[in-house]
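Enquirer: need the 3D shape of this:
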Amino acid sequence: MRVIVQRHIRHILADVEAAIPPDGKRDYFRLHRDRFAMLLAAIPPDAGSCALEIGVNPGLFTQALVRAGYCVCGTDLFPEHRAELWRRLGVEVRRWNIDTEPPPYPPESFDLIIFSEVIEHLANPPIDALATMRELLVPGGYLLISTPNQFYLKSRLRVLADILLLRPFEHDDEFQHWANLKAEARYYTHSRLYSMRQICWMLDQAGLVVQQRIYGDPWERVGLEWSRLLRHPHRWLGKALLWGATRAIPPARSMLLIVAQRPGVRRRPGRT
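Expert: From the prediction side, this is the model:
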């Protein structure tokens, strides 16, 4: 049984940040640090130690899992982009386009699957992909999903502003970026967002049992460091008001985090 306490999580993430090279992903880490912390905290204590992370690039959360003591494998559309990092971490990363390819690992290979900020990028409806992940888990294994919340207050306020100002919901620069995407580059943009009810319904359809539903606020916290108050007071106050509002109304927070379980009696995973 593995319990990751908050103090341990802080140390894990501090170690990951310290290892980022100067030309690495420091801004990305700062933006996603609270998401990483919430994912680690949500892993059930009886989840076992064999984990699969789907969509590993750029590898920062992969490093956190390794430092937390998990035996990690990964999948990605472009595993070659961080080949040296995977070698250094001792993490096997195989290519997998979830929409079009069979899984690169056999059934019942993992105790735990991390599927974070990926489901909103899939081009096809995700139920089949979720059912495939169920098969990759051992009986009793866990699937952790995080994804942006369709009901995020900031997004709803933006829609309201677009209506009042007679603007399109999708701004021209966003549309042009999407229209120029080719082949697998389309996975760099969101296909759609989901509500908590929709995600939980799809998990049920895929044969998984939802054990925990969490409304997370990692994006609201970004930019609320006290050092920024004097430099950008109006922006800081706006962010603080948004964070306060979503603290009071959890379903309006920025992230959905769901823990689901494959039914059955747990046994050790076998993998080839």
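Enquirer: C-alpha from now on. contacts and neighbour counts both.
Expert: Fine.
Enquirer: how about the residue nearest the centre of the chain, what does it touch?
Expert: By CA atoms, centre = their mean, the chain has its centre lying nearest to Ser116, at 2.0 Å. By CA atoms under 8 Å, 6 or more residues apart in numbering, the residues touching Ser116 are 54-55, 144-147.
Enquirer: just these: which are in strands?
Expert: 54, 144-147 (DSSP state E).
Enquirer: nearest to Leu160 among these?
Expert: Thr147 (22.1 Å; CA to CA).
Enquirer: now the closest one, nearest residue through space, not along the chain?
Expert: Counting by CA to CA, 6 or more residues apart in numbering, Glu117 is the residue found nearest to Thr147 once chain neighbours are left out, at 4.8 Å.
Enquirer: tell me the SS of Arg156?
Expert: Here Arg156 is recorded as helix under DSSP: H, G, I helix; E, B strand; the rest coil.
Enquirer: ranges for the helices of the stretch 151-272 of the chain?
Expert: 153-164, 172-179, 196-205, 218-221, 227-231, 233-248 (DSSP state H, counting those that start in this stretch).
Enquirer: and the first one with helix 233-248, angle?
Expert: Spelled out, that is helix 153-164. With axes from the mean of the first three to the mean of the last three CA atoms, to 10 degrees as the basis, helix 153-164 and helix 233-248 are set at 110 degrees to each other.
Enquirer: show residues contacting helix 153-164.
Expert: 168-169, 242, 246, 252-254.
Enquirer: which of the residues you listed are buried?
Expert: Burial by neighbour count, judged by 16 or more other CA atoms under 10 Å, picks out 242, 246, 252-254 from these.
Enquirer: list the contacts for the residue lying closest to Arg228 once chain neighbours are set aside?
Expert: Distances taken as CA to CA, 6+ apart place Trp236 nearest to Arg228, at 6.8 Å, with adjacent residues excluded. Going by CA under 8 Å, 6+ apart, Trp236 touches 223-224, 228-229.
Enquirer: next, the structure of the following sequence, for comparison with the previous one:
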Amino acid sequence: MNGVWHRLMDQNQTKSQVAEFYEEFQSRGKYDYLYGDEERKNLYVELIGKGHRILEVGCRAGNLTQYYHEGNEVVGVDVDRNALKEFKKRLGLEGHWVDVDSEDLPFGDGEFDVVVFSEVMEHLRFPQKALEEICRVLKPGGRLVGSVPNAFRLRNRMKFLFGKPFEVDASHLRSYSYELLRRELAGFFVQIDIHPVSGHLLGGGSTGIPVFTWLPFRIRALFALDLVFTGVGKEGKK
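Expert: Below you'll find the model as predicted:
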């Protein structure tokens, strides 16, 4: 895995090399990520809404898109060409081959009401560049809806204390806590909200005790699997 890590961290790598890395992971089912968790899925649908022109950055094969695209006009971008083919085949939606780490988004200023940016930031060398571009293509008052893994949840902290690695995905180049995520977003967005979702207090699967939405925020932030966030683009970030 160390060789993979260093290839990803090489700032001189080409777009095609990045694409090949994710295409190989996709071929092994590494990114067939399911949003089947009802809490997470329903939260996304609620936050995204209907009647919008939407850009999904990191659309993959439409794993999340399938739940919200009806009633919206959706365009996707991804660095994985095979995933984009599946995105079009599966949902009939327009997709663009873009590496947001090294390229600008191929859209004009203020084209979108909403940008969906789910499970992407942790994969980027330069998330600030991507966030700046997202601000540019959002309409005034437009919204960002996204998520990152809650890397410092209690289960991962316990693994670390016992000398076990808690980050096993070689494509994750950075880790976010609630505080780190808010700080990253605050440079580009206002009205930031972060929702800790999914995961378990004890156990896992159907027999585990889930992170209930009625629990105090600090408890959910400590145990939740993901951090779903929203923000409104700052004026002047063009």
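Enquirer: can you list the contacts of Ser116 of structure 1 in TSV and add distance to Gln261 of structure 1?
Expert: Listed next are the contacts of Ser116 of structure 1 as TSV, based on distance: CA to CA, whole Å:
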residue	distance to Gln261 of structure 1
Ile54	17
Gly55	20
Leu144	9
Ile145	11
Ser146	15
Thr147	18
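Enquirer: any chance of these in CSV, with neighbour count and distance to Leu31 of structure 1 too?
Expert: Rendered in CSV, the data for those read as follows (neighbours: other CA atoms under 10 Å; distance: CA to CA, whole Å):
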residue, neighbour count, distance to Leu31 of structure 1
Ile54, 25, 19
Gly55, 24, 17
Leu144, 22, 20
Ile145, 20, 18
Ser146, 24, 15
Thr147, 23, 15
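Enquirer: any idea which of those residues is closest to Asp27 of structure 1?
Expert: Gly55 (18.8 Å).
Enquirer: check contacts around the closest one.
Expert: Gly55 of structure 1 makes contact with 74-77, 115-116, 118, according to CA under 8 Å, 6+ apart.
Enquirer: if you set the cut-off to 10 Å instead, what comes out?
Expert: 62, 74-79, 93, 95-98, 114-118 (CA atoms under 10 Å, 6 or more residues apart in numbering).
Enquirer: and what of Leu85 of structure 1?
Expert: 58-60, 62-63, 91.
Enquirer: take these and keep only those in helices.
Expert: 60, 62-63 (DSSP state H).
Enquirer: break down structure 2 into its strands, ranges please.
Expert: Using DSSP E, strands in structure 2 cover 53-57, 73-78, 94-97, 112-118, 138-149, 189-197, 200-202, 209-210, 226-233.
Enquirer: between these, which one is nearest to Arg218 of structure 2?
Expert: strand 189-197 (9.1 Å).
Enquirer: taking strand 138-149 as reference, get the angle to that closest one.
Expert: Angle of strand 189-197 of structure 2 versus strand 138-149, following the same axes, to 10 degrees, is 30 degrees.
Enquirer: grab the longest helix from structure 2 for me.
Expert: helix 15-27.
Enquirer: buried ones in it?
Expert: Across helix 15-27 of structure 2, burial judged by 16+ other CA under 10 Å covers 15, 18-19, 21-23, 26.
Enquirer: list just the nearest of the residues you listed to Glu111 of structure 2.
Expert: Once CA to CA is applied, the member of the buried residues of helix 15-27 of structure 2 that ends up nearest Glu111 of structure 2 is Lys15, at 24.7 Å.
Enquirer: one step back: show me which of the contacts of helix 153-164 of structure 1 is closest to Tyr215 of structure 1.
Expert: Arg253 (6.0 Å).
Enquirer: how close does that closest one sit to Asp76 of structure 1?
Expert: 28 Å (CA to CA, to the nearest Å).
Enquirer: now swap in Tyr152 of structure 1 and tell me
Expert: On the measure of CA to CA, Tyr152 of structure 1 and Asp76 of structure 1 end up 27 Å apart.
Enquirer: for Cys50 of structure 1, same thing?
Expert: 18 Å.
Enquirer: how about the helices in the stretch 1-150 of structure 1?
Expert: Using DSSP H, counting those that start in this stretch, helices in the stretch 1-150 of structure 1 cover 6-18, 26-42, 60-67, 83-89, 127-136.
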